[in-house]
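Novice: no letters, just coordinates:
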């Protein structure tokens, strides 16, 4: 049991282990079916020609965004995948289409080649370990998506959509001043729009 006096960072670290175990089990049971269900719910997202979808290449256990990305591309959106350029920098995004060659990146990731154009997402699909109704998410702790959302929100703006299995929802997650909340969460059960006070 974690003490109520623990810092948010310590609480997050404790929650990560359990959330990772839960997500692995959900992925084993629901993986491809959940990815297809999420893609079907994608018609609720406002995208079309001129939209740039910043997706991700799934790591083991993550909900696979590729069926959703392909469905959004069929509606005229351009697709992009993230690239880690430096440990403390926001993610950069390069154009990607299904079948394009990818290069290995840090932390087991894969990203487009340097020849692919840099794009700025208007809608960002965000992987996670857990989420709550306020839009806060638990990630691996590297801060990449918080830095990226902060940078994109200082520019022309972005809609941040977490992708998760519905059972990854937590009653409440600890948050810190730099945590960037999501605007929506899309699960196999539907789309949750975050309402902020």
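Specialist: Ah, there it is. Keep in mind that this is a model prediction, so the values were computed, not measured.
Novice: for the rest of this, base every contact and every neighbour count on C-alpha atoms.
Specialist: Noted.
Novice: which parts of the chain are helices?
Specialist: Along the chain, counting by DSSP state H, helices occupy 8-41, 66-74, 144-154.
Novice: Serialize those to a markdown table and add fields for mean neighbour count.
Specialist: Written out in a markdown table, the entries for these read as follows (neighbours: other Cα atoms under 10 Å):
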| stretch | mean neighbour count |
| --- | --- |
| helix 8-41 | 16 |
| helix 66-74 | 19 |
| helix 144-154 | 18 |
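Novice: out of the ones you listed, which gets nearest to residue 138?
Specialist: When the helices of the chain are compared by Cα to Cα, helix 8-41 sits nearest residue 138, at 7.2 Å.
Novice: in terms of secondary structure, what does that closest one contact?
Specialist: Secondary structure elements in contact with helix 8-41, counted by 3 or more Cα pairs under 8 Å, 6 or more residues apart in numbering; DSSP states H and E, are helix 66-74, strand 184-187, strand 190-193.
Novice: and the comparison structure, right after this:
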């Protein structure tokens, strides 16, 4: 960094000088490649962190998050007739399916996200505990094509990593960001994460959209700044 506070190195290398630096409007190709490489490495590290908990540890985390989630949803106004998008857990993600079943019994309409086109936003198909699921993208079980398509009032998003300003590091497909960019009105979005998966930054790109809050096994860990 120079005396006047500017960076002497090119933007794609600035994060190596100051890890907190990132230009959210930058579209420098070199910078984008650096960020992509960094995210791939972080995904591998955070996946290992999750796997290291073991089955019992992951189950305990899921139960603790579920306990907090019920209170958060009530505070945020989830009630009978609301539409909540959940997710089917993969790769050790917190398993909240019992909570989704409880919400269904309480009159909340539950949906699951579905990739119908890899270049398009997600769609949300209605789910009930009796729904016969089919294999979707990544072999994730999803409601069948005949299920009702809904627009969620609330949406849960599993996070590999998260930041204090509510940015989410996911698997890298970009589906959730593409979806939030077009949903009107935008749902209240809740990231589901491990407390230990907190990151100083994900070096946000122009397409990254922050969530409204992050929920971990220790409760609400972050809320998006107004």
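Specialist: Nice, thanks for sending it over. Computed from a predicted model, the values in this text were never measured in an experiment.
Novice: sorry, back to before: now render the helices and strands packed on helix 8-41 of structure 1 as TSV, adding distance to residue 132 of structure 1.
Specialist: Formatted as TSV, the helices and strands packed on helix 8-41 of structure 1 follow (distance: least, Cα to Cα, whole Å):
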stretch	distance to residue 132 of structure 1
helix 66-74	22
strand 184-187	9
strand 190-193	10
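Novice: contact partners for the most centrally placed residue in structure 2?
Specialist: Among the residues of structure 2, the one closest to the centroid is residue 157, at 3.3 Å (Cα atoms, centre = their mean). With Cα atoms under 8 Å, 6 or more residues apart in numbering as the criterion, the residues that contact residue 157 of structure 2 are 86, 87, 176, 189, 190, 191, 192.
Novice: residues contacting the fifth one?
Specialist: Looking back up the chat, that one is residue 190 of structure 2. Residues near residue 190 of structure 2 by Cα under 8 Å, 6+ apart: 154, 155, 156, 157, 211, 212, 213, 214, 215.
Novice: how close does whichever residue in structure 1 pairs up with it get to residue 152 of structure 1?
Specialist: Structural alignment places residue 190 of structure 2 opposite residue 161 in structure 1 (criterion: TM-score structural alignment). Here the criterion is Cα to Cα, to the nearest Å. By it, residue 161 of structure 1 lies 14 Å from residue 152 of structure 1.
Novice: any shared contact partners between the two?
Specialist: Taking Cα under 8 Å, 6+ apart as the contact definition, residue 161 of structure 1 and residue 152 share no neighbouring residue.
Novice: can you find the partner of the residue nearest to the centre of structure 2 in structure 1?
Specialist: In structure 1, the residue matched to residue 157 of structure 2 (TM-score structural alignment) is residue 126.
Novice: try residue 169 of structure 2
Specialist: Under the alignment defined by TM-score structural alignment, residue 169 of structure 2 is paired with residue 138 of structure 1.
Novice: just checking, that match touches residue 172?
Specialist: No - distance between residue 138 of structure 1 and residue 172: 10.6 Å, which falls outside the contact criterion (Cα atoms under 8 Å).
Novice: what sits against the nearest residue to residue 128 of structure 1 once chain neighbours are set aside?
Specialist: With sequence-adjacent residues excluded and distances taken as Cα to Cα, 6 or more residues apart in numbering, residue 128 of structure 1 is closest to residue 139, at 5.0 Å. With Cα under 8 Å, 6+ apart as the criterion, the residues that contact residue 139 of structure 1 are 16, 127, 128, 129, 130.
Novice: max pairwise distance over these: which two?
Specialist: In these, the most distant members under the criterion Cα to Cα are 16 and 127, with 13.5 Å between them.
Novice: what count of nearby residues applies to residue 209 of structure 2?
Specialist: The burial metric for residue 209 of structure 2, expressed as a neighbour count using other Cα atoms under 10 Å, is 17.
Novice: name the nearest residue to the equivalent of it over in structure 1, ignoring sequence neighbours.
Specialist: Alignment of residue 209 of structure 2 against structure 1 is given by TM-score structural alignment, with residue 180 as its counterpart. If you skip the residues right next to it in sequence, residue 180 of structure 1 has residue 146 as its closest partner in space, 5.2 Å away by Cα to Cα, 6+ apart.
Novice: quick check: the one you found touching residue 175?
Specialist: No - distance between residue 146 of structure 1 and residue 175: 11.6 Å, which falls outside the contact criterion (Cα under 8 Å).
Novice: what about residue 101 of structure 1, how many neighbours?
Specialist: Other residues lying near residue 101 of structure 1 total 12 when counted by other Cα under 10 Å.
Novice: tell me how far whatever residue of structure 2 lines up with it lies from residue 113 of structure 2.
Specialist: Counting by TM-score structural alignment, residue 101 of structure 1 corresponds to residue 132 in structure 2. Shown here: residue 132 of structure 2 relative to residue 113 of structure 2, a distance of 15 Å by Cα to Cα.
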